[in-house]
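>>> no sequence on this one, just coordinates:
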C-alpha cells in the first residue's frame, strides 16, 4: 500500500472509531442499555484501534539505533 492510501484508510478508521465512541456513549446513557450491543460496539472499537496502530506503524519507518 502506498503512503497516501494508508493515510486515507487511517482517516476512515479514525472517523469510524470516533463514531463508535459517540454510539457507545449514547447507548450507555439510556436507562437500560443493551449490554450485548454495547459489548459488540466496544469490541469493534478495540479492533479498529488495533488496525489503526498497524497502519500507523507502516507509516513510521524503522530506525535502527
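Cool, the structure landed. Computed from a predicted structure; not experimentally measured.
>>> all contacts plus neighbour counts: C-alpha atoms, from now on.
OK.
>>> residue contacts, residue 64?
Counting by CA atoms under 8 Å, 6 or more residues apart in numbering, residue 64 touches no other residue.
>>> how about the helices in this structure?
3-28, 35-59 (DSSP state H).
>>> mind putting the ones you listed into a markdown table with distance to residue 65 and mean neighbour count?
Formatted as a markdown table, the helices of the chain follow (distance: least, CA to CA, whole Å; neighbours: other CA atoms under 10 Å):
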| stretch | distance to residue 65 | mean neighbour count |
| --- | --- | --- |
| helix 3-28 | 24 | 14 |
| helix 35-59 | 17 | 14 |
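>>> pasting the second one now:
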C-alpha cells in the first residue's frame, strides 16, 4: 500500500474505533446489560487499536538519532 491508501485506511479504522466507543457506552447505559456483546465489542476495539498502531508505525517509522 502507498502512503495515501494507508492514511485512508487509518482514518477508517479510527472512525470505527470511535463508533465502537459509542456503541459500548450505549450498551452500558441500556437497562439490560448484554455483557457478552460488550465483551465482543471491546475485543474488536482492541484489535482495531492494534491495527491503527501498525499503520501509524508504518507511516511514522522510528528514527534512530
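Done, it's in. If you're wondering where the values come from, they're calculated on a predicted model, not measured in any experiment.
>>> what does residue 56 of structure 1 correspond to in structure 2?
Structural correspondence for residue 56 of structure 1 with respect to structure 2 (TM-score structural alignment): residue 56.
>>> which non-adjacent residue is nearest residue 21 of structure 1?
Excluding its sequence neighbours, the residue lying closest to residue 21 of structure 1 (CA to CA, 6 or more residues apart in numbering) is residue 45, at 7.7 Å.
>>> pretty sure the one you found contacts residue 19?
No - counting by CA atoms under 8 Å, residue 19 is not a contact partner of residue 45 of structure 1; they are 9.4 Å apart.
>>> from residue 46 of structure 2, how far off is residue 21 of structure 2?
11 Å (CA to CA, to the nearest Å).
>>> same check on residue 65 of structure 2?
31 Å.
>>> again with residue 55 of structure 2
Per CA to CA, residue 55 of structure 2 is found 14 Å from residue 46 of structure 2.
>>> repeat that for residue 32 of structure 2.
Counting by CA to CA - residue 32 of structure 2 and residue 46 of structure 2 are separated by 24 Å.
>>> residues contacting residue 23 of structure 1?
residue 41.
>>> and what of the one 4 residues further on?
For residue 27 of structure 1, the residues meeting the contact criterion (CA under 8 Å, 6+ apart) are 33-34, 38.
>>> can you find the partner of it in structure 2?
By TM-score structural alignment, residue 27 of structure 1 lines up with residue 27.
>>> how about residue 17 of structure 2: what's its closest non-neighbour residue?
Using CA to CA, 6+ apart and skipping the chain neighbours, the partner closest in space to residue 17 of structure 2 is residue 45 (5.8 Å).
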